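J.: Sequence plus the predicted model coming up.
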Amino acid sequence: MVKSLLFISLITLPCSAGTPAADIPEPTPPWLSFSLESRLRYEMRNEQGLDNSHALTLRARPGLQIGRDTGFSAFIQSEHTLALIDDYQVGTPQSARFDPYVPGNTVIGDPENNELNQLYLQYHSDSLLLRAGRQRLILDNASMIGNVGWRQNEQTLDAALVSYTSGPLTVQYAYANRVNRIFGNDATGAVQALEGDVHLLNAAWKIGKHSVHGYIYLMDFSEQQFARASNNTYGAFTDLNFDHGSYHLEVAAQNESGQQPDYTALYGHVNFSKKSGDYTFVTGVEYLEQDFVTPLATVHAFNGFADVFINDRLGLTGGPAQWNGLTDVYAGISTQAPYDIKLSATAHAFFDDELDDFYGWEIDAVAVKQIAENTKLIAKFAQFFANDDTAFANDVSQFSLQLDFTY
């Protein structure tokens, strides 16, 4: 009866005389906009010598923008991560500080956390972007500078950014004095944040379907425990797109910075992709000479989803490198399956930087289903088969299933 009365009142409301205009909700002002980035994920990780880990985590990032997309505006975003299944450990020298903490389990780097994720002021016009404050910064393909978007708590910078576009040319410069890492407020010191001086200069020139890019990244961190993360990197790459396929050709050189001893190291990445019918094929080689580090990269997107080499590539081991560099030879295939499911699989073979030592090989697979405009389901699997005669002697299996929603 109550439901019937409620329904009648709702359908007759527009016909009611004398309803004050103030009773009608006003639309949200155009200068005020809300956003939400949420993710529910189950993740399982198995590694030889450790107990299996299981995590079911829920992450939400509510945000508020004051101002329009052009002109002056302000943005604030918080970040909240909750462990619904907490049979894992975060895996840092401070693991016991985090919740959850299950000693002897494999590492899943998603601690429970509540923090300020982004807070900045900006000015944006057709050609100029000025931004100051805590912010997400992703440059190029995130192999050098990224937000570690795979983990629930993302990496941000306390920085000032200038980005200028004129025709085919885009130039960006950022200065940061703090890198907010993925471990949140329960961490301390350099596990929570890397402080120092970070200068990031990036330029891109579009030439028809092709582009040429250059970058200079100078990092001097004050934390002596992670001195290996300090570096000066100078690089360039080109993306070439032809009817027969696309090429990515990149080279970079790196030397010491801050408290680092003298060193020089090279980086290279060659990639070719080709679409044939319903399939896209890709093959490539990524090379990191010993001592080359990428401490601000989204490393999960490179060198296999099992993340076997992540600490050495980041340079955040707090001690000598485990590897003698890395040569990642990979090949993959992707296609659109029935029910609009995107499928991809990639095989990796990992060697040292002189091709003398074989670290192991890995198979990765991903399935993505766009459920609605703002909602998608992602399943991932990775299996690393180790060579027992190297520092990376443990097999690793990893599976995840996640639901992403954005508003």
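T.: Thanks, I have the structure now.
J.: switch to C-alpha atoms for all contacts and neighbour counts from now on
T.: Noted.
J.: Okay, buried residues for the helix or strand where residue 215 lies please.
T.: Residue 215 is part of strand 210-221 when elements are defined by DSSP states H and E. Buried residues in strand 210-221, defined by neighbour count with 16 or more other CA atoms under 10 Å: 211-221.
J.: Kindly calculate the angle that the very next helix or strand once past it makes with strand 210-221.
T.: Downstream of strand 210-221, the next assigned helix or strand under DSSP H and E is strand 231-242. Interaxial angle, strand 231-242 versus strand 210-221 (axes from the mean of the first three to the mean of the last three CA atoms, to 10 degrees): 170 degrees.
J.: next structured bit after strand 231-242?
T.: Helices and strands here follow DSSP H and E; after strand 231-242, the next one along the chain is strand 245-255.
J.: List the contacts of that following strand.
T.: 231-241, 262-275, 292 (CA atoms under 8 Å, 6 or more residues apart in numbering).
J.: And stretch 335-348, by the same measure?
T.: Identification of contacts with stretch 335-348 by CA under 8 Å, 6+ apart yields 278-280, 303-304, 328-334, 361-370.
J.: are any of these buried, and which?
T.: By neighbour count, with 16+ other CA under 10 Å, those hold 280, 303-304, 328-334, 361-370 as buried.
J.: picking that back up, out of the contacts of stretch 335-348, list just those in strands.
T.: Secondary structure from DSSP state E places 279-280, 328-334, 361-370 of the contacts of stretch 335-348 in strands.
J.: And residue 33, how far from residue 25?
T.: Plainly put, residue 33 is 16 Å away from residue 25 if you go by CA to CA, to the nearest Å.
J.: of these two, who's got more company?
T.: Taking neighbours as other CA atoms under 10 Å, residue 33 and residue 25 compare with residue 33 leading, 15 against 7.
J.: Just the buried residues of stretch 268-285, please?
T.: Going by neighbour count (16+ other CA under 10 Å), the buried part of stretch 268-285 is 268-275, 280-285.
J.: Apart from its neighbours in sequence, what residue is nearest residue 397?
T.: Nearest residue to residue 397 in three dimensions, chain neighbours excluded: residue 383, at 4.6 Å (CA to CA, 6 or more residues apart in numbering).
J.: what are the ranges of the helices in this protein?
T.: In the chain, the segments counted as helices under DSSP state H are 2-12, 189-192, 310-314.
J.: Put this next to the previous one:
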Amino acid sequence: MEKQILIPSLAVLAALTCTSPAFAQSANEPQTITPYADIRYRLELVDQDGLPENATASTLRVRAGLKTREWNGFSALVEGEAIARVGPRHYNDTVNGLTSYPVVADPSDVLLNQAWLRYKPVKEVEAVAGRQAVNFDNQRWIGSVGWRQNDQTLDAARVTVKPVKGVALDYGYAWRVNRVFGPDSAQGIWRDDDIHMVRASIEAKPAGTVTAYGYFLDLPDAPLSSSKTIGVRLAGEQKLSGKAKLLYAMEYANQRDLGSNPRNFSLDYLLVEPGISAGAVTVKAGWERLEGNGVSALQTPLATLHAFNGWADKFLSTPANGLRDLYADVAVKFPAVGPIKGANARLQYHDFNSTRGGLNYGSEWGAMLAVPIDKRLAATLKFARYKADDSATDTTKFWFSLDLKL
């Protein structure tokens, strides 16, 4: 009850703070401290075969923070958030014990989301230390899981160097993972981690951007996810006739056991994703392969997993026999209608199979419509339908959300 009362209070406080004259920026003087806030309401409905109840999750997240202006190369950010249920308690939030309902991993909480200090002595060098959201490339390996109400953040120190135009070198060390489940969950925080993140990218014109990376995860709280992954990715585009463009992404990685992992494995990751963009329409096809050997499978525990292998989230953990995802994705941008500009829709289809044993896991359809109502407010409708064969159970999910930025 206390968290439900606190959420509206924080919403009012965030709105008042962002419009307060004390923080108003004069015409001749830049703001020393910039306040910001965003509020997200979401309704998530889940119908999952094998469970006696359907889930109805009505939640509200208020996030507010302060960011300083750069001074002698230093700047800082502090950001808190509160998440609360604003409807019936008809879902398993992973900590409330309601296991007769499907999981909607948005438990109520009030917490520190980010708090970091940045040092940028010159434009080519930047260092950030503290609790932070980290997103690399397409977030397949390292991401902040922005889809859920609570971000995934890392307590980490990172350095980025850009020695010449088109080249970037990154190194990061993280000792704690703050997961989307929150601190009340037994798996909400991974402590005493030994995580090294190494990444180098170069704009290799005309081919595209080539990125080489190494992610070394020793996770004592999740030993079966401890691994070292080394890979390379190419992403680019080529102009065709008129407004048409050829899009492409290709990636290969090898993952092996590391540190506290009791298993011994060497597994491959492959991605081939061609596409065509023509005006307002973008069409992509993809073949993604996460190898499994029947006991272990290639895992991506720090990824923004909702963005991959279907929105129904049936493959957040790769099955022991591996996963092959053959998919198609169509995105359409709509012309402006009055004050509504930037509305877009997506339709996708996935066919899931194993990489070992010839299993047909199932298939999934997904659809999404995003409508910016104005510069600060946006609405989203989203749907996913997973049809099971050899993995999991039939599942239908529906989302409606409103996002307000102050």
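T.: Good, I have the coordinates. Predicted model only: the values in this text are computed from it and were never measured.
J.: ok, back up a step: let's have the helices of structure 1 in TSV, adding mean neighbour count.
T.: Below are these laid out as TSV (neighbours: other CA atoms under 10 Å):
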stretch	mean neighbour count
helix 2-12	10
helix 189-192	16
helix 310-314	22
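J.: Columns distance to residue 254 of structure 1 on top of those, output as TSV?
T.: Output for those, formatted as TSV (distance: least, CA to CA, whole Å):
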stretch	distance to residue 254 of structure 1
helix 2-12	68
helix 189-192	22
helix 310-314	13
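J.: Which one of those helices lies nearest to residue 89 of structure 1?
T.: helix 189-192 (14.9 Å; CA to CA).
J.: isn't the residue nearest to residue 397 of structure 1 right up against residue 396?
T.: Yes - with contact defined as CA atoms under 8 Å, residue 383 of structure 1 reaches residue 396; the gap is 5.8 Å.
J.: Common neighbours of the two, please.
T.: Residues within reach of residue 383 of structure 1 and of residue 396 at once, by CA under 8 Å, 6+ apart, are residue 306.
J.: Tell me which residues touch the residue lying closest to residue 3 of structure 2 once chain neighbours are set aside, please.
T.: Leaving aside its sequence neighbours, residue 3 of structure 2 sits nearest to residue 84 (CA to CA, 6+ apart; 5.9 Å). Neighbour list for residue 84 of structure 2: 3-4, 7, 59-61, 107-109 [criterion: CA under 8 Å, 6+ apart].
J.: Please repeat the previous calculation with a cut-off of 7 Å.
T.: Applying CA atoms under 7 Å, 6 or more residues apart in numbering, we find residue 84 of structure 2 in contact with 3-4, 7, 59-61, 108-109.
J.: mind checking how far the counterpart of it in structure 1 is from residue 185 of structure 1?
T.: Using TM-score structural alignment as the criterion, residue 84 of structure 2 maps onto residue 82 of structure 1. Plainly put, residue 82 of structure 1 is 14 Å away from residue 185 of structure 1 if you go by CA to CA.
J.: In contact with the closest residue to residue 91 of structure 2 other than its chain neighbours, which residues?
T.: Excluding the flanking residues, the one nearest residue 91 of structure 2 by CA to CA, 6+ apart is residue 55, at 4.6 Å. For residue 55 of structure 2, the contact set (CA under 7 Å, 6+ apart) comprises 45-47, 90-91, 101-102.
J.: Grab the nearest non-local neighbour of the spatially most central residue of structure 2.
T.: The C-alpha lying nearest the average C-alpha coordinate of structure 2 belongs to residue 145 (CA atoms, centre = their mean; 2.7 Å). Closest residue in space to residue 145 of structure 2, ignoring its immediate chain neighbours: residue 304 at 4.4 Å, by CA to CA, 6+ apart.
J.: What lines up with that neighbour in structure 1?
T.: For residue 304 of structure 2, the aligned residue in structure 1 is residue 298 (criterion: TM-score structural alignment).
J.: Surely that match and residue 151 touch.
T.: No - counting by CA atoms under 7 Å, residue 298 of structure 1 does not reach residue 151; the two are 9.6 Å apart.
J.: ok, the two, which is more surrounded?
T.: Ranked by neighbour count (other CA under 10 Å), residue 298 of structure 1 and residue 151 place residue 298 first, with 24 against 17.
J.: Take the buried residues of strand 210-221 of structure 1 and lay them out in JSON lines including distance to residue 253 of structure 1.
T.: Shown next, in JSON lines, are these (distance: CA to CA, whole Å):
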{"residue": "211", "distance to residue 253 of structure 1": "20"}
{"residue": "212", "distance to residue 253 of structure 1": "17"}
{"residue": "213", "distance to residue 253 of structure 1": "15"}
{"residue": "214", "distance to residue 253 of structure 1": "12"}
{"residue": "215", "distance to residue 253 of structure 1": "11"}
{"residue": "216", "distance to residue 253 of structure 1": "10"}
{"residue": "217", "distance to residue 253 of structure 1": "11"}
{"residue": "218", "distance to residue 253 of structure 1": "12"}
{"residue": "219", "distance to residue 253 of structure 1": "14"}
{"residue": "220", "distance to residue 253 of structure 1": "16"}
{"residue": "221", "distance to residue 253 of structure 1": "19"}
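J.: Closest to residue 7 of structure 1 out of those?
T.: Using CA to CA, residue 211 comes nearest to residue 7 of structure 1 of the buried residues of strand 210-221 of structure 1, at 59.2 Å.
J.: excluding its backbone neighbours, what's nearest the counterpart of that closest one in structure 2?
T.: The alignment partner of residue 211 of structure 1 in structure 2, by TM-score structural alignment, is residue 209. Spatially, and ignoring its direct neighbours in sequence, residue 209 of structure 2 is nearest to residue 203 (4.4 Å; CA to CA, 6+ apart).
J.: mind listing what residue 89 of structure 1 touches?
T.: For residue 89 of structure 1, the contacting residues are 95, 100-103, 105-108, by CA under 7 Å, 6+ apart.
J.: let's see 10 Å
T.: Residue 89 of structure 1 makes contact with 53-55, 95-96, 98-111, according to CA atoms under 10 Å, 6 or more residues apart in numbering.
J.: what's the spacing between it and residue 52 of structure 1?
T.: The value you get for residue 89 of structure 1 to residue 52 of structure 1, if CA to CA is used, is 10 Å.
J.: Common neighbours of those two, please.
T.: The contact sets of residue 89 of structure 1 and residue 52 overlap at 104-107 (CA under 10 Å, 6+ apart).
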